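Student: Sequence below, structure please.
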Amino acid sequence: MGAVTAAAARPWIAPVATGPVVSALSLPGSKSMTARALVLSALADGPSRIVRPLRARDTTLMAAALRSLGATIDTAESAPASAAGGAPADTAAGGGDAGRGGAAAGVWTVGPGPLTGPAAIDVGLAGTVMRFAPPLAALADGTVTFDGDPHARTRPLRPIIEALRALGVDLDSSPSGGLPLVVRGTGSVAGGEVVIDASGSSQFVSGLLLSAPRFSKGLVLRHEGPPVPSAPHLRMTTHMLRAAGAVVDESVPDVWTVEPGPLRGRTWEIEPDLSGAAPFFAAAMVTGGAVTLAGWPRESWQPVGTLVELLTRMGADVSQDDDGLTVRGTGELHGIDADLSEVSELTPVIAALAALAGSPSRLRGVAHIRFHETDRIAALARELSKAGAGVTERSDGLDITPGPLRSATFETYADHRMAHAAAVIGLAAPGIELTDVACTSKTLPEFPELWAGLVTGS
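Tutor: So this is what the prediction gives:
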């Protein structure tokens, strides 16, 4: 399988809402859960199924990376979940029938194989691939090279590299400690104890933990530094490790202990993607409508409680029943003072809502998003200012004062979340033109069509 290239740039004018948006929709599965399920399945002792996975650039790149290391992955998605045979009996909690709307259910099957090189892995712009796959490459017998999109070379990777070196892995990185990367695996990693600073990304911890059961001595991973962001993603990692049979101890703050041992093949039920749902929920709030995300599980591995709290504080009415998770607009949008460190992926959409609110907002605790697909703090400050908001950029966030909206060309910086923010602004501001909406293919290729259908009612 060759490189999974980014979609060609596609300028797009965000549709303006002419009335309340009312819709029930399905969305594809969580990127975070799909990526973790793929890695754990490739390391398991038997076959696995992944039900309702996300098919998007990031997860396709992950599947390609694992294939290149020796796993067999069928992503044809031809059979409905209930019809796929040969599944392990063990099934993860969470996830329901996808129900109505635009997301087709599907099943990917994963067969683990001996991890071998040589291999060349294209990470694209996916943080999950560039941080989850190198520890697997260290377990492979052979040389594995990593590179990706130009901006991927600027994304932080050094903590993973230094940790692998400390564990005895032979590798070379760029002078800055990032891509391009060469890992010379010997078929095993001794493991042991290692200290890292994971304040730049929770993926540094998750990437090491996911492979740790296959290390000969397991792993004791200790974080030293400012708080690790996106703690719910760390809990997702440890929950999924345990679901696959790993023994994980996280009882000591900032210390994770993973015992060596086998991982089970299983069926993974993937929940709808909560971060991907955020702009659709925002549409209900901006227009005074109601949007239901079908298939939302009663018990979730994603930070739904934090999202509900944020949206409620900003003026939404949120409820859950057998139909799914519903967000209703109340006709008012309130400014908010919020620490978004645990849910930093929501920052662009929350910032767009803040620009449309009736009072100022302060968003903080997200200094690490300067190193995401783009410097999201600087990018949001520039683009929201163009659209008429008063924005002060701070080291770890933004102060946003709503102002009269105006048309603007909204640069998306090859960043799907920036495109989501622009679409939310465009609900209320005519003439918001995105320089590229195709960047949403990173996690939701159907976004432009789903969004237009939602807003126009078609």
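Student: use CA for all of it now, contacts and neighbours both
Tutor: Will do.
Student: Run through the helices of the stretch 251-400 of the chain in chain order.
Tutor: For the stretch 251-400 of the chain, helices defined by DSSP state H, counting those that start in this stretch occupy the ranges 274-287, 304-313, 347-355, 376-386.
Student: Second chain to compare with the first, below:
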Amino acid sequence: MTTRKIISHSIQAPTVTVPGSKYLANRYIVIAALAGGVTTLRNLPQNDDIEAALEAVSQLGARVSYVDDGVVEIEGITNFQLDSDITINCRDSGTLSRFITAVASNMTSDVVIDASEQMKQRPMDEVSQSLRELGVVVDSDKLPIRLRGPILGGVVELDTSRSSQYLSGLLIACLRAESDTRILLKGKTVSSSYIQLTKDAIARFGGVVSEVSDTELLIPAKQQLRATEINVASDVVSSSYFMAAGLLAETSIRLESFDFESPQGESQFYMVLEKMGAEVVKQGESLVVGYKGPLKGIDVDMGDMPDVVPTLVVLALFAEGKTNITNIAHLAFKESNRIVDLCDQLNRLGANIEYSNDSIHVSGGQDLQLSNLSSCHDHRLAMSFALIGIRLPGVVVEDAQAVEKSFPLYWEFLEKIGVKSEEL
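Tutor: Next up, the predicted model:
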């Protein structure tokens, strides 16, 4: 476990190009494994989650070749009957655990899906039960899970009120089902923009998902996906940290190659910042976020952009007035409980943050005191907590290596824009 202290900053209108999106990359990798031919992925982010995903599809029989930095070729699986049982370790990736469990259900030999101790605590009930109803043999509702396919298809009900990843995984997996699959949605679907991300990714490989109604999806059987070439767009969640860094330093920041067209809810985070008083300018494919005065507290529904909630909470600490963040119950099922752990850690600074099972309420302008903050082994908390050091130099982030999950070069990127830290 590593610990980082934020020493100082000298941010002066920097320009940043953020690495490719792990959300897109995770989808492209598993779909490429089901496609015929060789898919080329460029600007692929290099982090622990993506390494785990590439290793997982290779264990299932896809051929993975590293061509250059950030460039990978994936030849799709040709034999869905493995010679021997395999165990796939999803490490700390909740997304992969849901996606690869569904994809592996196309195999006609036994596959065990396992993960870190922390990931074993995350719910898998919905995807396990859905796969059983679609003809897959599944031995458990929690990791590790042993399963054997193939997916026969049919009709299944799915509760998406806790995580959209269950649905995304099934949409991808059922592309190869023996017969058509109808998924009936129940409960309020959280992070619906991530479902659109999955549908768009499937379409890039020639796959089809039809919307029968708002609560019913149809996936035609035995689809022949086509290999393709994709330049992975910049990660919009990672971009949020640099937007916040510029505002906390009372300067501006330019983000190059920003993905304005992304259906991912977090791509609209700059609009939240604009509502708080930031100056936002679009310049071609660049986004400039600038400070033009103290930020103001706001009331905001973050249901469709959950992964930038920690970034927003940190900004809200230094805003005027109160920020009320709602519709975020699904944050309890991330790498940490991002409601409880986020707020409890920040309150160690003397912050005034209240929370419920689906909301966070931050009173800005508090007199904060230096304290060590634990990332709780959550990359989003680690990266957000680091930003506090711009206003409160000397703050310490424990378990700082958690950033390796999605952004291993985060500390170097902060250094490039003028935020200095040291490993203790």
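Student: Just say which of the helices of the stretch 251-400 of structure 1 is most tucked in.
Tutor: Looking across the helices of the stretch 251-400 of structure 1 with neighbours counted as mean count of other C-alpha atoms under 10 Å, the highest average goes to helix 347-355: a mean of 27.
Student: what span of structure 2 lines up against that one?
Tutor: Here helix 347-355 of structure 1 aligns to structure 2 at residues 309-317, judged by TM-score structural alignment.
Student: Now that stretch on structure 1. Mean distance?
Tutor: Aligned to structure 1 and superposed, stretch 309-317 of structure 2 gives a mean residue distance of 0.6 Å (mean C-alpha distance after the TM-score superposition for structure 1).
Student: re earlier: may I see the helices of the stretch 251-400 of structure 1 arranged in JSON lines, with distance to S458 of structure 1 as well?
Tutor: Compiled in JSON lines, these are given as follows (distance: least, C-alpha to C-alpha, whole Å):
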{"stretch": "helix 274-287", "distance to S458 of structure 1": "15"}
{"stretch": "helix 304-313", "distance to S458 of structure 1": "26"}
{"stretch": "helix 347-355", "distance to S458 of structure 1": "23"}
{"stretch": "helix 376-386", "distance to S458 of structure 1": "28"}
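Student: Ok, which of the ones you listed comes nearest A338 of structure 1?
Tutor: helix 304-313 (8.0 Å; C-alpha to C-alpha).
Student: Now do that closest one against helix 347-355: the angle between them, please.
Tutor: Angle of helix 304-313 of structure 1 versus helix 347-355, following axes from the mean of the first three to the mean of the last three C-alpha atoms, to 10 degrees, is 10 degrees.
Student: with structure 2 superposed, average distance for helix 304-313 of structure 1?
Tutor: So helix 304-313 of structure 1 averages 2.2 Å relative to structure 2 (mean C-alpha distance after the TM-score superposition for structure 1).
Student: helices or strands next to that helix in the packing?
Tutor: With contacts taken as 3 or more C-alpha pairs under 8 Å, 6 or more residues apart in numbering; DSSP states H and E, helix 304-313 of structure 1 sits against strand 316-321.
Student: how deep is the counterpart of D214 of structure 2 in structure 1 tucked in, by neighbour count?
Tutor: Aligned by TM-score structural alignment, D214 of structure 2 pairs with P253 of structure 1. Close neighbours of P253 of structure 1, defined as other C-alpha atoms under 10 Å, add up to 8.
Student: thinking again about what came up before, to P402 of structure 1, which of the helices of the stretch 251-400 of structure 1 lies closest?
Tutor: Counting by C-alpha to C-alpha, P402 of structure 1 lies closest to helix 347-355 out of the helices of the stretch 251-400 of structure 1; the figure is 4.7 Å.
Student: neighbouring contacts of that closest one?
Tutor: 278-279, 282, 286, 333-336, 340, 360-361, 363, 376, 380, 384, 389, 400-403, 417-418, 420-422, 424-425 (C-alpha atoms under 8 Å, 6 or more residues apart in numbering).
Student: angle of it against helix 376-386?
Tutor: 30 degrees.
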